[in-house]
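# Quick one, structure for this:
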Amino acid sequence: MAFGSSRVAGKHRGSSRLSRKTAGYAGIAALATTGVVGTLAGPAFAAGESAAPTIEDTGLNAVVVAEDLQGEIETQAESQQRAADITAAKAQAEADAKQRAAESKRLAEAKEKAEREAAERAAREAERKRLNTFVAPVEGSYVSTQYHAGGGMWSSGSHTGIDFHAASGTSVHAVGAGTIVEAGYGGAYGNNVVIKHNDGTYTQYGHMSSLDVSVGQQVTPGQQIGLSGSTGNSSGPHLHFEARTGSQYGSDIDPIAYLRSHDVNV
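The predicted structure is shown next:
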């Protein structure tokens, strides 16, 4: 194509550095959008060397958009990670709280069990002591006739037990835990009771007005077994008490020494 005579021959200038730079930007934009670097035609910039390229002219807007998108993606990923971390921390805190609650419950249950077992042991020990405790056969009384006292009132020639002062109808107690092996009328002993105790010894209670127990019955220390009286060979209301190594007459031992050996103050 021919140009006017006003342009000086040989003075046609090549693309300026700005134009080359613009072409480079456009190539970058084309690479970012299509993956292929295109060839930029020179006539696209024929408007003049002094014209400054714009973002629209160079394609840099595509690069900026790509960078902004990448930043948004990274920001979103960081936000999601923070949310996930918070959720995980919350779940861990809840799990720790449940574990602490379970441990606290376990400790409380263990403490309650230990206290219950201790109370049960204490109760068993108290019961054991109670069953092994001995008491006087008549509360608040005293010995009116001693063991082995002589006289014609006794067929053996001496007293085989001791007598406790007791008005008729006074409560008579088993001196210790045991089993009733005799309960009824016993000749010279009148209404009498014989108890076999847990240590293998026996005690006898004579001249009672009435009986509250029967053969085979289990009794505990201090349990009422009848009321005092003056039945059988008796000169008046009292309780005849014997300690024996066997259930039968003639196996008697010192009743005061027997009671004192079981911590009974007589």
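# C-alpha from now on. contacts and neighbour counts both.
Will do.
# From the chain's centroid, how far away is the helix or strand harbouring Gly206?
Taking DSSP states H and E as the criterion, Gly206 maps to strand 202-208. The chain centroid and the centroid of strand 202-208 are separated by 51 Å, computed with C-alpha atoms, centre = their mean, to the nearest Å.
# Show me what it is packed up against.
Using 3 or more C-alpha pairs under 8 Å, 6 or more residues apart in numbering; DSSP states H and E as the contact definition, the elements that strand 202-208 packs against are strand 191-197, strand 238-244.
# How about residues contacting that strand?
Defining contact as C-alpha atoms under 8 Å, 6 or more residues apart in numbering, one finds that strand 202-208 is touched by 189-197, 226-234, 237-247.
# Could you count how many residues lie near Gly229?
Gly229 is surrounded by 24 other residues when neighbours are defined as other C-alpha atoms under 10 Å.
# right, I mislabeled it, should have said Thr220
Thr220 - counted by other C-alpha under 10 Å - has 19 other residues nearby.
# again with Ala23
Ala23 - counted by other C-alpha under 10 Å - has 23 other residues nearby.
# correct me, but it touches Leu60?
No. At 11.1 Å, Ala23 and Leu60 do not qualify as touching, with contact defined as C-alpha atoms under 8 Å.
# sorry, back to before: out of the helices and strands packed on strand 202-208, which is closest to Ala44?
Distances from Ala44 to each of the helices and strands packed on strand 202-208 were compared by C-alpha to C-alpha, and the smallest falls on strand 191-197, at 129.4 Å.
# structure for this one too, so we can compare:
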Amino acid sequence: MALTRATGKHRRPSKTRRASAGAAGIAGLATVGVVGSIASPAFAASGGQSQSRVQQSPQVREALAAPISETLDQQAYDQALWAEQTRAETEAKEEAAKAKAEAKRKADEAKRKEAAEKAEKAREAKRKAERAAERAKLNQYVLPVEGSYVSTGYKQGGGMWSSGSHTGVDFHAGMNTPVHSVAAGEVVEAGNGGAYGNNIVIKHKDGTYTQYGHLNSIGVSVGQTVQAGQQIGLSGSTGNSSGPHLHFEARTGPEYGSDMDPIAYLRQHGVKI
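Below you'll find the model as predicted:
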């Protein structure tokens, strides 16, 4: 706000009044000088020149010319001006502090948003990787007995089989060796399979089936979903068997007689054997 001097009784006196007051003051000082000269001639003689300089000083004349009311008016004006300047400086500092705090808040918010976006991107990348891994797992095929080999081939002839030939392949496996599902699928049979002993049949995503026979124990149930490589039982020698091994078949349907070459089937799905 703009400051103005007070009006009314605190107005600066006119030049006439200031001149009159100054003359009166000078007269008073002159009188004092005369009295001082009479009382102390030596001082008057030696200090007369100094006294004359004091009387002629502009500051003294101004002080003598200005009334007390105007001096108080000037002091009030100066104090109000100082208060206004102080208030303006305080407001400027407060505004600067608010601007700094707002800038920091925006910077922190930007960092938080950036971190949140980065974290979300990382989570999305992880979800994509998991989905890709899941899809890959759904399409993955493995050996039914890890590290094993074929001991009896497909369609091998002999009196051991009622059809006159082997409808699957035998994988070498000692008693209670873990047996795994070759691919993801759903268990459609789990129990006694006659000549197959304890057996499991699984339907896979492509509509084909695999069968696991002569098991010593079964670890899944009908309707259960399994993944590629998941353990489903332990090898044995139940049913029409001459010793512990795994009888494995690949089929176009769930029933006996729908068999196809299991080695070609596994190789077709990327299994090295």
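# before we move on, the earlier item: got a quick ChimeraX command for the buried subset of the contacts of strand 202-208 of structure 1?
Taking 16 or more other C-alpha atoms under 10 Å as the burial criterion, the selection of buried members of these in ChimeraX is written as:
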select :189,190,191,192,193,194,195,196,197,226,227,228,229,230,231,232,234,237,238,239,240,241,242,243,244,246,247
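# Can you tell me what Gly216 of structure 1 aligns to in structure 2?
Using TM-score structural alignment as the criterion, the counterpart of Gly216 of structure 1 in structure 2 is Gly223.
# To clarify, my last question referred to Arg244 of structure 1.
If you follow Arg244 of structure 1 across to structure 2 using TM-score structural alignment, you land on Arg251.
# from what I can see that match touches Ile263, true?
No. Using C-alpha under 8 Å as the test, Arg251 of structure 2 is too far from Ile263 to be in contact (11.8 Å).
# Generate a markdown table for the helices and strands packed on strand 202-208 of structure 1, with distance to Ser261 of structure 1 as supplementary columns.
Written out in a markdown table, the entries for these read as follows (distance: least, C-alpha to C-alpha, whole Å):
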| stretch | distance to Ser261 of structure 1 |
| --- | --- |
| strand 191-197 | 14 |
| strand 238-244 | 12 |
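# wait, which of those strands is closest to Gln146 of structure 1?
Between those, strand 238-244 lies closest to Gln146 of structure 1; by C-alpha to C-alpha that is 10.5 Å.
# elements contacting the closest one?
Based on contacts counted as 3+ C-alpha pairs under 8 Å, 6+ apart, the elements that strand 238-244 of structure 1 packs against are strand 162-165, strand 202-208, strand 252-253, helix 255-261.
# hang on, the earlier thing: now the match of Gly216 of structure 1, nearest residue through space, not along the chain?
Val187 (5.3 Å; C-alpha to C-alpha, 6 or more residues apart in numbering).
# Tell me how far the residue of structure 2 most remote from its centre lies from Lys15 of structure 2.
Relative to the mean C-alpha coordinate of structure 2, counting by C-alpha atoms, centre = their mean, the farthest residue is Ile38 (96.5 Å). Remark: distance between Ile38 of structure 2 and Lys15 of structure 2 (C-alpha to C-alpha, to the nearest Å) = 34 Å.
# ok, now Ala116 of structure 2?
From Ala116 of structure 2 across to Lys15 of structure 2, the span is 77 Å (C-alpha to C-alpha).
# Alright, I will stop here.
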